[in-house]
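[1] Quick one, what's the 3D model for this:
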Amino acid sequence: MVVTAYSGVLPFMMADWHMTAAQAGSIQSAWHVGYMSSLFAVGLLADRYGPHRVFFIGSAISACSALAFAVFAHDHLSALLLYGLAGLCAGASYTPGLQLLARNAEPAVRGRAMGLFLGAASMGYALSLAVVAAFSHAQHWRLGLLVAAGCTFAGALLTVPALRRMRPPAPPAGKGTAREGTWHALAETVRDRPAMAGNWAYAFHCWELMALWAWLPAYLVASAGGAAPWQGAGIALAAFAHLVSVFGSIGGGAASDRFGRARIMMAASLMSLCMSFAFGWMWTWPLWLLAAMAAIYNLLAIADSSVYSTALADVVAPHRLGVAYSVRSVMGFGAGALSPWVFGLALDWGQTRFGLGSTYSWVAAWSSVGLGALLGPWMIVRFGRLERGRRGR
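    The predicted model follows:
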């Protein structure tokens, strides 16, 4: 609920605080820097103390940090720091969740299980944007952030019955053994060629996906003219695009169980790349048609997200899966931290060069998304070849 809350209020914050596009993008980037850092740490902690405990404690801390952002952010600097803190606290519900699913779902249905997990996340993103749109239009954008933060507390409470359904955690290793095992697992993961090829493909995927999530609401609002009656509608349409992506996560995960991980990753990657280079040219389209294309773009961009997680679980031994997810998270969300800021820089440049209302400024911004993800298909091919070679042995 807090991941997309900022992107829902981004147009209003830019107007109220007189921020440039680069400044606005830097706040979303701060989230991803914090999130990336926490994902690395909680992967190591989950291997040592068990994903059950880390998942529960992290969910509670994440809810508190979301509330702090909603209450205390009042300018660019405070929002940068507080949203970065929210990202730092939020990672504990992601990597341990993937580990729990990998442990509790059989390989034949693991892709669908992880697709449902990420599909639930997409539903939260959609609900968050819908809440922000409704309250920003009727009252004030800060009230929308407060409601979204309140929902994260409900999510933390729901972890209790969820964890009761899981298999009991394995007994934690001794301190010395855990420390030695962590560094050994980290070295093994870095030397694991199929795992690292998949991680690089995931990094290029995140560059594209994180920029899309950060800037889609602002793009739809700007395309509608930015007038007050259309601001809520633009954000609501972005929420609809996230809702459609639920089916992308579930469908992509289930398809990978049937047709193979690399094949689905490649198909989704190529189609979403085409959308990245085409989306900016749609700036002058009617809003309903642009929103429909945004939904398709979101669906394609997220269709392979769960597949990367499942593919890593397929090629990495369970005892170092948390470490492997940590390495992947640093790579993926490191790229995702940069892309919203680079998007903002490209947009500022385009608006200076071509004017505020020019299509070319948005073409430049969305093209930066596609350019950063171009090497993804090559890494997917490499992953597929290495993974087949490992199975052949």
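
[2] Could you use CA atoms for every contact and neighbour count after this?
    OK.

[3] give me every residue that touches residue 210.
    In this structure, residue 210 makes contact with 336, 337, 339, 340, judged by CA atoms under 8 Å, 6 or more residues apart in numbering.

[4] to compare against the first, here's another:
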Amino acid sequence: MFREKLARHPLAVIVIAQLFGTSLWFSVNGVGHALGEAVNLSDAGLGLLTMAVQAGFITGTLLIATTGLADRVRASRLFAMAAVAGALINAGFIMVAGDLQAGVIARFLTGLCLAGIYPLGMKLVVSWTPRYAGAALGWLVGMLTLGTALPHLLRGATFELPWQWPLLLASGLALVAAWLILTLGDGPELPGPARGGRPWAGLAAFRRNNFRASAFGYFGHCWELYAFWTLTPFLVAREIQRLGLDPAWLPWLAFLVIGLGLPGCVWGGRISRWLSSFNVARITLAISGTLCLLYPLLGAAPPWLLLGLLALWGLTVIADSPQFSALASATAPRERLGAALAIMNAIGFAMTIPAIALTTHFWATQELHVIWWLLPGPILGLIALHRMQRQALKEI
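    Next comes the predicted model:
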């Protein structure tokens, strides 16, 4: 009975579960300042914890793709199991936060669980709403973005409480996400669980020129995206200090900058219905790439102007992601869609690790100029889209 009620609005259920589940992703970053004071964690140490999540996510996506789990196990069950495990491990980080090595392992395992949430969320969206994949995936990735920003909001709301509270709240939300998806189940528009199949079957999608071009565009986007999100508290803190504002503004403004990706994804999804996913991806990637180029040159500009540019960046830096996913979904082999998307995600998120490492390592010496390390990502993505244009994919 209750499942039937949820099935009337499957997209809403999936995107809310995505929001709650992905709150685990940057849960530690949301309390980074307080954690640094509590356990003497450096900026580089925080970067290491962030990279551990990315590495875990990459490992997890490769695991579910090469073992066939992405297509052999029902997406709703895999999502729910991953969300429950991620919630428990995220809460367990509290007990090992003082030990960087143990903390890295815990964050790696959290990333491993996230591999069962994000790619499987994409598959669930396609299974329930295949007709408007670009718009639906816009909501999904928008909720991933808001989930990434959510720890900053949780920290802002609990600023006077110990740093452990936001992590526990994120774990609680992930448990709710597991219950929602397990109750909803899989949609009717994809074939049932696949049997057999070769390891790395998802790599066969790269033989298709159109899929390969969309994937390379996505890789360039990933190089920029997570490094920007990691840098956001640093960039916001710089302007707060210049304005002389209370440090309590930091989590709220960081949440706003990252969270603006939600309307960016949703508006991009709506526009894609008449402008095409290809064109939306190209325009938004060009805007974020231009900000990559110009922002370091404007370091002496008024702080409010730079905060405004960060807001524009947060709006556009993720808006192309659901469109790349829609392009990939439209061109991948349908019988191996889960594996193809999982491998694409794995490679894309592998691109985030060196970008995060470079920017967090050089922030202390290069400050705003570390942003130029992100510029190769948009350039690569635009080149890939140019190749896709020549393959006459404007209609997707």
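
[5] Compare the contacts of residue 210 of structure 1 and tell me which is most surrounded.
    Counting neighbours by other CA atoms under 10 Å, the top entry in the contacts of residue 210 of structure 1 is residue 340, with 33 neighbours.

[6] Counterpart of that residue over in structure 2?
    If you follow residue 340 of structure 1 across to structure 2 using TM-score structural alignment, you land on residue 356.

[7] Is its match in contact with residue 227, as I believe?
    Yes: the pair residue 356 of structure 2 and residue 227 qualifies as a contact (CA atoms under 8 Å) at a distance of 4.7 Å.

[8] picking up where we left off before, which ones among the contacts of residue 210 of structure 1 lie within helices?
    Judged by DSSP state H, the subset of the contacts of residue 210 of structure 1 located in helices is 336, 337, 339, 340.

[9] just those residues now: which is nearest residue 347 of structure 1?
    Using CA to CA, residue 340 comes nearest to residue 347 of structure 1 of those, at 10.4 Å.

[10] Give the aligned range of stretch 250-259 of structure 1 in structure 2.
    Counting by TM-score structural alignment, stretch 250-259 of structure 1 falls onto residues 266-275 of structure 2.

[11] Buried residues of that stretch, list them for me.
    In terms of neighbour count (16 or more other CA atoms under 10 Å), stretch 266-275 of structure 2 has its buried residues at 266, 267, 268, 269, 270, 271, 272, 273.

[12] And the match of residue 340 of structure 1, how far from residue 299 of structure 2?
    21 Å (CA to CA, to the nearest Å).

[13] same deal with residue 264 of structure 2?
    The gap separating residue 264 of structure 2 from residue 299 of structure 2 is 25 Å, by CA to CA.

[14] between the two, which one's more packed in?
    It is residue 264, of residue 264 of structure 2 and residue 299, that has more neighbours when counted by other CA under 10 Å, with 25 against 14.

[15] what helix or strand does the more buried one sit in?
    helix 261-275 (DSSP states H and E).

[16] ok, and the closest non-adjacent residue to residue 386 of structure 1?
    Take residue 386 of structure 1 and drop its neighbours on the chain: the residue closest to it by CA to CA, 6 or more residues apart in numbering is residue 194, 5.3 Å away.

[17] Checking the alignment partner in structure 1 of residue 287 of structure 2 next. Helix, strand or coil?
    With the correspondence set by TM-score structural alignment, residue 287 of structure 2 lines up against residue 271 in structure 1. The assignment at residue 271 of structure 1 comes out as helix when based on DSSP: H, G, I helix; E, B strand; the rest coil.

[18] Just to check, residue 271 of structure 1 is in contact with residue 299?
    No: shown here, residue 271 of structure 1 and residue 299 do not form a contact pair, counting by CA under 8 Å, at 10.2 Å.

[19] Give me the more crowded residue out of those two.
    Neighbour totals were compared for residue 271 of structure 1 and residue 299, and residue 299 leads with 24 against 14 (other CA under 10 Å).

[20] Could you find the counterpart of that one in structure 2?
    Residue correspondence, TM-score structural alignment: residue 299 of structure 1 in this structure matches residue 315 in structure 2.

[21] isn't that match right next to residue 266, touching?
    No: taking CA under 8 Å as the definition, residue 315 of structure 2 is not a contact partner of residue 266, at 10.3 Å.

[22] what sits against residue 347 of structure 1?
    Under the criterion of CA under 8 Å, 6+ apart, the contact partners of residue 347 of structure 1 comprise 21, 361, 362, 364, 365.
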